[in-house]
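Visitor: Please find the sequence and the predicted model below.
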Amino acid sequence: MKILLVASSDAERGYLSKAFRESANSVTAVDDVRYALYLSAQEPFDAVVMSGAGAAQLDALAGMLPSFAALSGAPAIVLALSGVKAEDRVRMLRLGADACFVQPYSFLEMLERMLALHRASNPRAANAEMPAELALDALTRELVQGNTRVPMTKREFLLLECLLRHANTPVARDTLIRYAWPERDDVDPSSVNLAVSRLRRKLATHGFHCKVDTISRFGYQLSTH
C-alpha cells in the first residue's frame, strides 16, 4: 500500500514509518495535517494515517476530516488518537474516518484493518487489463498466480505493486523511485536496475504470465499480455 502518515511527534512518526515500511508499504511521513491534505490532493494514496491527536486537537481534526473523505482517490482514513472517549471516536467516524484506534493500540490490528479496507476498495476495478489470477499478498510479501507463490524482497514487492497499478502502461523511473524508496532523497540508478533485474529473473524463473519491459529514456512497464 501507499501510505501517507501524519504525526506531530518525531518518535511516533519514526516508529510508525519504520513499522509500515518493514511490512512492505510505501510511506510518506509528514508532521502537519494541512500539508498532508495538500499532498493527498496532488497524488493518490491508499491510506492516510493520522496519529497522536488528543482531545485538544479533536475540533481542528474534525474540521478537516470531510476534506480528506472527499478526496477523489478515496484513501482509507485511519486515526490513532490519545485520551479520547467513545463518543469522540463515533464523531470522527461519522465525519469520514474509516477506522479509529485509541492509544495504546495494536499495530498489527491497525495494519490488518487497513489491508481489509484496501481489499474492499477493489483496486482491480481501476485496471481491467490486470490478469485476475495475478495478485500480491501483502501479509506474506508474495506474488501469487494460481498455485504459484513467490516471495519478494521489500523493494521488489513495492516496485511490482507500483507497476501493477499501471499494468501495460509505462511508469516513469522517478515514480518508481518515489514509491519503492520513499525514505531516500537520492537513489542510485544502479539500485533500481538491480532490483528490476532480480524481479525479472523471478518472473521468468517461475513462469509468470507477465514481464517488465524497459521504456527507453523513461522507465519501465509491466506487460501482462
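Guide: Right, received. Where do you want to start? Since the model is a prediction, treat every value here as computed from it, not as a measurement.

Visitor: C-alpha only now, for contacts and for neighbours.
Guide: Will do.

Visitor: how about the nearest residue to residue 96 once chain neighbours are set aside, what does it touch?
Guide: The spatial neighbour of residue 96 that comes closest, neighbours along the chain excluded (CA to CA, 6 or more residues apart in numbering), is residue 69 at 5.2 Å. For residue 69, the contact set (CA atoms under 8 Å, 6 or more residues apart in numbering) comprises 75, 77, 96-97.

Visitor: in the protein, which spans are strands?
Guide: 2-7, 26-30, 47-51, 76-81, 99-102, 134-137, 142-145, 148-151, 171-172, 211-215, 219-223 (DSSP state E).

Visitor: Check the gap between the residue nearest to residue 96 and residue 97 for me.
Guide: Remark: distance between residue 69 and residue 97 (CA to CA, to the nearest Å) = 7 Å.

Visitor: any residues in contact with both of the two?
Guide: Contacts common to residue 69 and residue 97, judged by CA under 8 Å, 6+ apart, are residue 77.

Visitor: residue ranges for the helices of this protein, please.
Guide: 10-22, 33-42, 58-69, 86-94, 107-120, 154-165, 173-180, 189-205 (DSSP state H).

Visitor: How about residues contacting the longest one?
Guide: Contacts of helix 189-205 from elsewhere in the structure, counted by CA under 8 Å, 6+ apart, are 150, 155-156, 159, 177, 209-212.

Visitor: take the one below as the second:
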Amino acid sequence: MRVLVVEDDPELAPELVRGLRAAGFAVDLAGDLADADLKLAVNSYDCLVADRTLPDGDALTLLAARRKAGSTLPVLLLTALDAVSDRVAGFEHGADDYLVKPFAFAELTARVRALCRREQPARPAELRVADLELDFPRRRVRRDGVLLTLTAKEFAVLEVLMLRAGEVVTRTELIERCWDEQADPMSNVVDVLIGQLRRRLGPPDLIETVRGAGYRLGDQAEGQE
C-alpha cells in the first residue's frame, strides 16, 4: 500500500515517513501543496495524509479541488487545529478522517491502514496458496503451520503476490505497490527482495520467475532463478 504524506515540519515529516515505512507502507513525502499536487498527478496512492497548514496554503484547497475533479482517494488530515469548526470544515471539504496532533503513532497507523482498505476490492481476512497462509488482520504468515518472521517489505510483496495468485505480477507493478518514488525501477531491488522472500518461505519454492515478465505465485514454482 502506497501513501503520500504532506507535511513541512522538519522533525515530524521524517518521523512520519520512517514510522509508516516500518509499518509496511510505501511512503512518498511532499513538503507543500504544489509538490503534493504534482505527486498525485503522476503516482497512484492508496491514501493521502496531509497537514492542514502548509507553506503555500491550507490543504483543504487541494482536497476540495481533488474532490471536485472526482477523486475518491481516502484522505486523513493530520493537524493541530482541533476546534470543532476545524474538524467540520475538514469533513465538509471531503476528508475521510481527522487526527489531531499530538497523536499516538499506533493510532495513526491503524487509521491509515483502514483508509487504504477502502480503495481495495473486498478480500478475505486470510489467503491460502498450497500450505502458505497469510493473515491480514494479524499480519502473520505461516508455512505448513509454522509462523514465519517477515520484514514489512517482504510481507507487502507477498501480499500482492498472494492476492494475484496464479497471475504474473510484473516488477513494475511490485515497485509501484510496495516501494516509494526513491526506488529505481532499473535496479534489482525487486529481484533481491524476491530472493529474500524465497529463503524465508523455504522449500518447495512457490514463487515462479517468468522470464522477461515478472513473478507468479502458485502451488509449485517452475523456472526459478
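Guide: Ah, there it is. Here the structure is a predicted model, which means the values were calculated and not measured.

Visitor: Can you give me the TM-score here?
Guide: Superposed pair, TM-score by TM-score structural alignment, normalised by the length of the first structure: 0.74. Supporting alignment: 214 aligned residues with a CA RMSD of 3.6 Å.

Visitor: The helices of the first structure: which one's closest to residue 3 of the first structure?
Guide: Smallest distance to residue 3 of the first structure across the helices of the first structure (CA to CA): 8.4 Å, for helix 10-22.

Visitor: Now the closest one on the second structure. Mean distance?
Guide: Superposed on the second structure, helix 10-22 of the first structure shows a mean distance of 1.0 Å to its aligned residues (mean CA distance after the TM-score superposition for the first structure).

Visitor: how deep is residue 70 of the second structure tucked in, by neighbour count?
Guide: 9 (other CA atoms under 10 Å).

Visitor: what's the answer for residue 165 of the second structure, then?
Guide: 20.

Visitor: give me every residue that touches the residue nearest to it when sequence neighbours are not counted.
Guide: Using CA to CA, 6+ apart and skipping residues adjacent in sequence, the residue nearest residue 165 of the second structure is residue 217, 5.1 Å away. Residues in contact with residue 217 of the second structure, defined by CA under 8 Å, 6+ apart, are 161-162, 164-168, 206-208.

Visitor: Could you do residue 164 of the first structure as well?
Guide: 130, 222.

Visitor: which of the contacts of residue 217 of the second structure are buried?
Guide: When those are checked for burial by 16 or more other CA atoms under 10 Å, the buried set is 161-162, 165-166, 168, 206-208.

Visitor: List just the nearest of those to residue 36 of the second structure.
Guide: Once CA to CA is applied, the member of those that ends up nearest residue 36 of the second structure is residue 161, at 29.2 Å.

Visitor: Translate residue 74 of the second structure into the numbering of the first structure.
Guide: Applying TM-score structural alignment, one finds that residue 74 of the second structure aligns to residue 76 in the first structure.

Visitor: Likewise for residue 210 of the second structure?
Guide: So residue 210 of the second structure corresponds to residue 215, using TM-score structural alignment.

Visitor: Look up how far residue 205 of the first structure lies from that match.
Guide: 22 Å.

Visitor: more neighbours, those two?
Guide: The neighbour comparison of residue 215 of the first structure against residue 205 (other CA under 10 Å) goes to residue 215, with 14 against 9.

Visitor: what about the residue nearest to residue 68 of the first structure when sequence neighbours are not counted, how many neighbours?
Guide: In this structure, residue 68 of the first structure finds its nearest non-sequential neighbour in residue 37, 6.6 Å apart by CA to CA, 6+ apart. Using other CA under 10 Å, residue 37 of the first structure has 18 other residues around it.

Visitor: which one among the contacts of residue 69 of the first structure gets closest to residue 1 of the first structure?
Guide: residue 75 (10.4 Å).

Visitor: hang on, isn't that closest one packed against residue 41?
Guide: No: checked against CA atoms under 8 Å, the pair residue 75 of the first structure and residue 41 is beyond contact range at 10.6 Å.
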